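Asker: Sequence and predicted model, in that order:
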Amino acid sequence: MNSAPLPTRAGYQAPASSLPPRAGLGLKSEHFKQVLEQAPDLGFFEVHAENYMVAGGPFHHYLGLIRERYPLSLHGVGLSIGGEGPLDSAHLERLAALNERYQPQAFSEHLAWSSHGPVFLNDLLPLAYDKPTLQRVCEHIDQVQNRLGRSMLLENPATYLQFQRSTLDEAEFIAEVVQRSGCGLLLDVSNLYLSCINHQRDPLAYLQALPLQAVGEIHLAGFAEDRDSLGDRLLIDDHGAAVDAAVWALYRQVLQRIGPMPTLIERDNQVPAFAVLQAEAAQAEALLRAARVQP
């Protein structure tokens, strides 16, 4: 790339994540009372920012109590970092208010777009990986980081198609964004595996090409499986099942390369009993402990 790197701001030189290198869970409303009553031994909780963009109510009541006991990761799903239009300034202000209110140990968003003009699409849609998109994404991240006064984490996407006009591969694009914007990386191991299977890439080669030194949090989630029109495997990022064995194996590879990292178990659909999620978090915690003692 010949373009000069975008400057990073002195005001947010602190790490993009100060979460403990332990396993955490996505906080679901059906588990609020159980979390407060049982005080489970978990490293942190993560919430979707858009669920808390109201002034008050029970969600804020319970999150405030839980935030007193646990570190918090705030995860955005609607900022449309990759959108062609300008960022929604009202949405960004609501994010800033949430960050100020809860002082989370990490804030993250997706490398995707979800809006076009006044229309919001309830999906995380893919980008063309070329120089104009790279510049636009970096400018949007710079705007977010300036407004929040902190570095953010950018999540690698789950994708089902690729653009012919792309001139960079996905891992190279992400590495350029991280280097130019100064943001960190939320490494979604499930998304990495899913996208590599869908596009017939080598997951380990993709992993090696990422800026692993910038990882501040890891996500693990389940997926659904189908077949495309040619009969090939098609993995769908539905967050509705347990973490797949292949994803656990890839997660071990990640830990061997970068050591223990804050690791979230995601489950957004077909949410099971809290004990089931705790068991998956315990599985991640065991691997994190093993990574701490490896030579």
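Answerer: Nice, thanks for sending it over. Residues are numbered from 1 along each chain as shown.

Asker: from here on, contacts and neighbour counts on C-alpha atoms
Answerer: Will do.

Asker: contacting residues for residue 14?
Answerer: Neighbouring residues of residue 14 by Cα atoms under 8 Å, 6 or more residues apart in numbering: 150-151.

Asker: And here is the other one:
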Amino acid sequence: MTRHTSIAQLPRLGLGLGLRNSHFEHILAHWPEVDWFEAISENFMDSGGRPRDVIRKVAERYPVVLHGVSMSIGSTDPLDMTYLARLKALAADVQPQWISDHLCWTGVMGLNSHDLLPVPLNEETLAHIAARIHKVQDFLGRPLILENPSTYVGFQETTLEEPDFLRALAQQTGCGLLLDVNNVYVSCFNAGTDPLKYLQGFPMEHVVQMHIAGHSHYGTHIIDTHDQPVRSEVWDLYAIAFHASNGASTLLEWDGNIPDFDTCHAELLKSKRHIQGNLSTPDMAPVIASGSAISNPVDFLVPDVLSSKSSLP
């Protein structure tokens, strides 16, 4: 893959799970019927021991995607070329289908906050991040896939809606997008905005991958915790997004209180019931940010992109 590879050439992988160390033994012993795995880049890039051995073995049997949390594409610090070199070496070793990270910054002045911090969405930020994406893609020799983060605050300096900002980034740089459907619901609830309207404005033509996950609802706000099953309102949004993205590769995230592999896999397979059932479409009544599910279901055709590996139990 080269820097000039079009994201339209990237494959539709089907349904995938995160490659977590608590599941290593199960995966190596059973080689489960999963379409693909997503690995957190930082968990594998510095390891020459068991984690690196496991991801190599997994990559021999399954498509693998690398998903980072430390690129800090939105920071005002210079790009960390040491980090990028380690990431490039890992990619050369496991040959991922693509590399992704987040529209965020994680630190400044050389300090890492270990959090995915939001950026003000305006023309100045757009130009800054677009220039950095070009440099990253040139260095890695492949397109970068960027995820919409979960947010809890807004900025007075913001002048662009997030879908418009991401569309402009994709158009200016050729990067792809990772649409995290749970983050859409979390961010819209916290901001008091409509998640369905957000999806209606999202540049689905640039979506390479989607995330689904669970969150913690505290009444007045939601925290993106990835430590429980996917909620019904997120499933409803996912069904719409899957259809609108023409069946983008889907990944279930479960990062806290991680259950056994079979429980995670069963949660992932619920997605097929939602995308093959009677679902709401974007022209239905808006989803409100109070936590209510989408209503007025209608039928639609599901793209034939899911492999037989992820068959319903």
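Answerer: Thanks, I have the structure now. Owing to the predicted nature of the structure, the values given are computational and were not obtained by experimental measurement.

Asker: hang on, residue 177 of the second structure is in a strand, isn't it?
Answerer: Yes. Under DSSP: H, G, I helix; E, B strand; the rest coil, residue 177 of the second structure sits within a strand.

Asker: so it makes contact with residue 147?
Answerer: Yes. Residue 177 of the second structure is within contact range of residue 147, at 5.9 Å (criterion: Cα atoms under 8 Å).

Asker: neighbour-wise, which of those two wins?
Answerer: Counting neighbours by other Cα atoms under 10 Å for residue 177 of the second structure and for residue 147 shows that residue 177 has the greater number, 28 against 23.

Asker: What's the match for the more buried one in the first structure?
Answerer: Aligned counterpart of residue 177 of the second structure in the first structure: residue 185 (TM-score structural alignment).

Asker: Next: residue 136 of the second structure.
Answerer: By TM-score structural alignment, residue 136 of the second structure lines up with residue 144.

Asker: and what of residue 16 of the second structure?
Answerer: Residue 16 of the second structure maps onto residue 24 in the first structure, by TM-score structural alignment.

Asker: residues contacting that match?
Answerer: 42-46, 262-265, 281.

Asker: Need the three-state assignment for it.
Answerer: strand.

Asker: Let me see the ranges of the helices in the second structure.
Answerer: 24-30, 50-61, 81-94, 123-140, 162-173, 181-191, 195-200, 232-244, 261-275 (DSSP state H).

Asker: Redo those as CSV? Include distance to residue 151 of the second structure and mean neighbour count.
Answerer: CSV is the format used below for the helices of the second structure (distance: least, Cα to Cα, whole Å; neighbours: other Cα atoms under 10 Å):
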stretch, distance to residue 151 of the second structure, mean neighbour count
helix 24-30, 32, 13
helix 50-61, 31, 16
helix 81-94, 25, 16
helix 123-140, 17, 17
helix 162-173, 11, 18
helix 181-191, 5, 24
helix 195-200, 13, 20
helix 232-244, 16, 22
helix 261-275, 24, 17
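
Asker: Could you point out which of those helices sits nearest residue 68 of the second structure?
Answerer: helix 81-94 (8.9 Å; Cα to Cα).

Asker: I'd say residue 144 of the second structure and residue 96 touch.
Answerer: No. Between residue 144 of the second structure and residue 96 no contact is recorded; they are 11.9 Å apart, counting by Cα under 8 Å.

Asker: Neighbour count: these two, which is higher?
Answerer: Between residue 144 of the second structure and residue 96, counting by other Cα under 10 Å, residue 144 is the more crowded of the two (26 against 20).

Asker: Without its sequence neighbours, what residue ends up closest to the more buried one?
Answerer: residue 175 (5.2 Å; Cα to Cα, 6 or more residues apart in numbering).
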